[in-house]
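Asks: Show me the folded form of this:
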Amino acid sequence: MTATRPQPGRNASPRTARAINDRLALHLLHREGPLTAAQLKELTGLSRPSVADLVERLQESGLIEVVGESGAARRGPNARVYGIVAGRAYVAGLDVRVDSIGVEIADLLGTTLTRAGLTVPDGADPAATIESGVRLLLDAAGGKPLHTVACGAPGLVDPGTGRLAATGELPAWHADLVDEVRRRTGVPVLLENEVNLAAVAEQRLRGGAPDETFVLLWIGGGVGAALMLEGRLRRGTSGGAGEVGFLPVAAGGRLPTATNCDDGFHGLAGSHAVCALARAHGIPAGPLADAAAAADAVRAGSPAFLDELAGRIAVGAAAICAVLDPGTVVLAGEVGAAGGTDLAERVAGRLALLSPLRTRVLATAVPSGPILRGAVITAMDRAQDALFSPQP
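Replies: You can find the predicted model right below:
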């Protein structure tokens, strides 16, 4: 275990220096798990008295507690092991789709406590849907005070206002639900494009370098992408980075329009296209042609069907790689997750024929609930920043 200790400025006050050291210790305890005072001394480079002081301060603030004793053989009592108080704060993630709402409640360390969801039928009353969504969140929290909520939704999130941009493709209650959650909970509510949150989960849970670059290509009901460049999400000037459904790569030379991407990459690889392709190969596909039906078709797919689907996905991936050269493309979404490594390898083979750039194609490491998990990670990071921040 190693850590680089941040160096306070020469003119930093003792109070500021103590706060910076406290934050370092808290991040180490989150990253490494429970530690003894001796281990904190080794990792921070602080003196023994300084570590003793910060442990006392953090215990008094309710941020850490004794969680056990070290088992090492030594004279005298075993050393106390300190860990972060996970119940110091609670966070929530929301996954708001066109036809469903999901919620996950977690503690300050991101451990899931509750998951719940509801289906939103076509033509549902907007006001009733909003009330049901808020009630779903509050019931899942079970009376636990929430510190931060993060919400993922399809569409463009305006960087200036933090609200969903108006679009005819999404129900109006989406933006209103987020506003009502803010009003009813009275806590910070962060809004992010849902594919971006899936990329956050991918980055954190895959275990790659914190500054890695990759594109997460979401293939589900629609298609989208999240651009993780050197460890940071690239959202674009208007929040539209990754709207690859509008890539003009449809067959027959047709072009998408500013308001319809059916003749773009969406029409080539979205769920309706995947289900139609499956039926052409004699594979049953659900009548709704939604993301679940497309995923079922992929799981039941023949090699010829998977090869043709991989060729379609590779066309979009090649366009993305020609501009960004990310080095890695991760296949996610319901279809990407259902295809797993088999589909990823087929896409990699077709991509190598279309692009001179060396690009790995990987199956997602978070096949289940990536949007909720990314929302929880986002909310947890914000809560930790607030609770762990130096207070000079």
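
Asks: C-alpha only now, for contacts and for neighbours.
Replies: Will do.

Asks: Helices of the stretch 251-392 of the chain, residue ranges please.
Replies: 265-269, 271-280, 291-299, 303-324, 333-354, 370-388 (DSSP state H, counting those that start in this stretch).

Asks: For residue 274, give me its contacts.
Replies: Residues in contact with residue 274 (CA atoms under 8 Å, 6 or more residues apart in numbering) are 268, 294, 297, 309.

Asks: Could you check how far the last one is from residue 354?
Replies: The reference is to residue 309. Counting by CA to CA, to the nearest Å, the separation of residue 309 from residue 354 is 15 Å.

Asks: same deal with residue 104?
Replies: 40 Å.

Asks: So between these two, which is more surrounded?
Replies: residue 104 (25 against 16; other CA atoms under 10 Å).

Asks: Let me know the helix or strand that the spatially closest residue to that one that is not a sequence neighbour is in.
Replies: Once flanking residues are discounted, residue 104 sits nearest to residue 115: 4.4 Å by CA to CA, 6 or more residues apart in numbering. Assigned by DSSP states H and E, residue 115 falls within strand 112-119.

Asks: what's in contact with that strand?
Replies: Residues outside strand 112-119 that contact it (CA under 8 Å, 6+ apart): 99-107, 136, 140-141.

Asks: Show me just the buried residues among those residues.
Replies: 101-107, 136, 140-141 (16 or more other CA atoms under 10 Å).

Asks: that older thread, compare the helices of the stretch 251-392 of the chain and give me the one nearest residue 202.
Replies: Nearest to residue 202 among the helices of the stretch 251-392 of the chain is helix 370-388 (7.5 Å), distances taken as CA to CA.

Asks: how big is the angle separating that closest one from strand 112-119?
Replies: Put simply, helix 370-388 runs at 140 degrees to strand 112-119, going by axes from the mean of the first three to the mean of the last three CA atoms, to 10 degrees.

Asks: Before we compare anything, build this one as well:
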Amino acid sequence: MNRLIDRMIQDREVEEIGQTSSTGGRPARLVRFNASAHAVLAVELGGHRISAAVTDLDAQVLLRDACLVDSQVRGAGRDVFEAVAVLASGLIEKAATQRIEVRTVCVGVPGVVRHRRGLVEFAPAVQWFDFPLVPLLEERLGVAVRVENDVNLAAVAELRHGAARGRSDVLTVLLGTGVGAALILDGRLYRGAVGAAGEFGYTMMSRSSLDSPWPGFGDLESRIGAAGVLRRHGYTSVTEPDAESLLARVRGGDPVARAVFDGLVDDLALSIANASALLNPELVVLGGESGRAAAELMLPAIGRRLNGRIPFVPELVAAELDDAALIGAAEVAIDASAGGATLLE
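Replies: Here you go, the predicted model:
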């Protein structure tokens, strides 16, 4: 044990603050965790921007930056990688000028990830298919890199810091530009056979779903993702749809907006009902930009639709954290930098 403590002190992971009083034997050393021993870098690929933050070992943000990703860049996987690499290297260099050592990077990606191989198998939003993100980014940055599904990371953040604290069986659903989910079962994140568990957007909603090819975006996402909501219900707007404008119209009594909202709630309730009947989560956390904005109206409406229709209705709550996927990425990078196990292993 003393050798382990000596190594941790040498690595500045803990610091010695004194000794206990002797009771006849050798006094024990008192140590405390040193959150500033080194730092990690968290990166999140969003629908329209890439966000990144350098954090200490308590996941407290020290530096942050972001860049917009336009539609042309999103259509070219190598260009997205270049944007990630430039943003990450810039923050690592900025941290170094402040004597902050970044040891590990974790990137959250909207897609299916083979995390042990460092491979993004399927991420249509950024046009990454069998893309070797980890080796390419490690070569570019010169530090260890992890890659994880962004919804998994958000679920980890909510479990450790947010709405799911103290829970063991949780379904986290993110609603925004796209639709995704993550499963915490018996206290651990469930990845599935090939890491594709939680691809909630591919839930089939009707018999007609069987006639649609699977590549691209799934049936549920085509209905309740940001772009699909208005298109499916025939709602027209001169601007790109956003949750706040739709909700304002719903609260104002606009019948067309109300129809859009009710259809959205119906689809989401059906999907949550099916997942709950199969998996029996104690809690469903609704997050994402659109999900959090709509939670006050949406969660009671979903609850009314589920009551009496499935054997056990889970508790429905709104996500608590801003930047949940970014916080989750920091947590995974912190665990990896210390050589510890994470919920994602």
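
Asks: ok, back up a step: quick check: which of the helices of the stretch 251-392 of structure 1 has the most neighbours on average?
Replies: The highest mean neighbour count among the helices of the stretch 251-392 of structure 1, using mean count of other CA atoms under 10 Å, belongs to helix 265-269: a mean of 27.

Asks: how about that helix, which residues of structure 2 does it hit?
Replies: On structure 2, the counterpart of helix 265-269 of structure 1 by TM-score structural alignment is residues 220-224.

Asks: Who's the closest spatial neighbour of residue 288 of structure 2, skipping the chain neighbours?
Replies: Per CA to CA, 6+ apart, closest to residue 288 of structure 2 is residue 174, 4.4 Å.

Asks: Tell me which of the helices of the stretch 251-392 of structure 1 lies nearest to residue 182 of structure 1.
Replies: Closest approach to residue 182 of structure 1 among the helices of the stretch 251-392 of structure 1 (CA to CA): helix 370-388, 13.8 Å.

Asks: quick one: the helices in the stretch 51-200 of structure 2?
Replies: 71-74, 77-97, 133-141, 150-161.

Asks: Next, the angle from the longest one to strand 61-68.
Replies: So the one you mean is helix 77-97 of structure 2. Using the same axes, to 10 degrees: helix 77-97 of structure 2 against strand 61-68 is 150 degrees.

Asks: what's helix 77-97 of structure 2 packed up against?
Replies: strand 39-45, strand 49-55, strand 61-68, helix 71-74, strand 102-109, helix 133-141 (3 or more CA pairs under 8 Å, 6 or more residues apart in numbering; DSSP states H and E).

Asks: Can you say which of these is packed in most?
Replies: It is strand 39-45: most buried of these by mean count of other CA under 10 Å, with a mean of 29.

Asks: Now do that one: which range of structure 1 does it align onto?
Replies: Using TM-score structural alignment, strand 39-45 of structure 2 pairs with 90-96 in structure 1.

Asks: what about the matching stretch, how far off from structure 2?
Replies: Stretch 90-96 of structure 1, aligned to structure 2 and superposed, deviates on average by 0.8 Å (mean CA distance after the TM-score superposition for structure 1).

Asks: any residues touching that stretch, and which ones?
Replies: Counting by CA under 8 Å, 6+ apart, 101-108, 137, 141, 144-154, 174, 194, 371-376, 379-380, 383 sit against stretch 90-96 of structure 1.

Asks: now the helices of the stretch 251-392 of structure 1 as CSV including distance to residue 170 of structure 1?
Replies: Output for those, formatted as CSV (distance: least, CA to CA, whole Å):
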stretch, distance to residue 170 of structure 1
helix 265-269, 16
helix 271-280, 17
helix 291-299, 16
helix 303-324, 24
helix 333-354, 18
helix 370-388, 18
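
Asks: Out of those helices, which gets nearest to residue 130 of structure 1?
Replies: Of all the helices of the stretch 251-392 of structure 1, helix 370-388 comes closest under CA to CA, at 18.4 Å.

Asks: elements contacting that closest one?
Replies: helix 14-32, strand 90-96, strand 100-107, strand 146-153, helix 194-206.

Asks: Cool, thanks, talk later.
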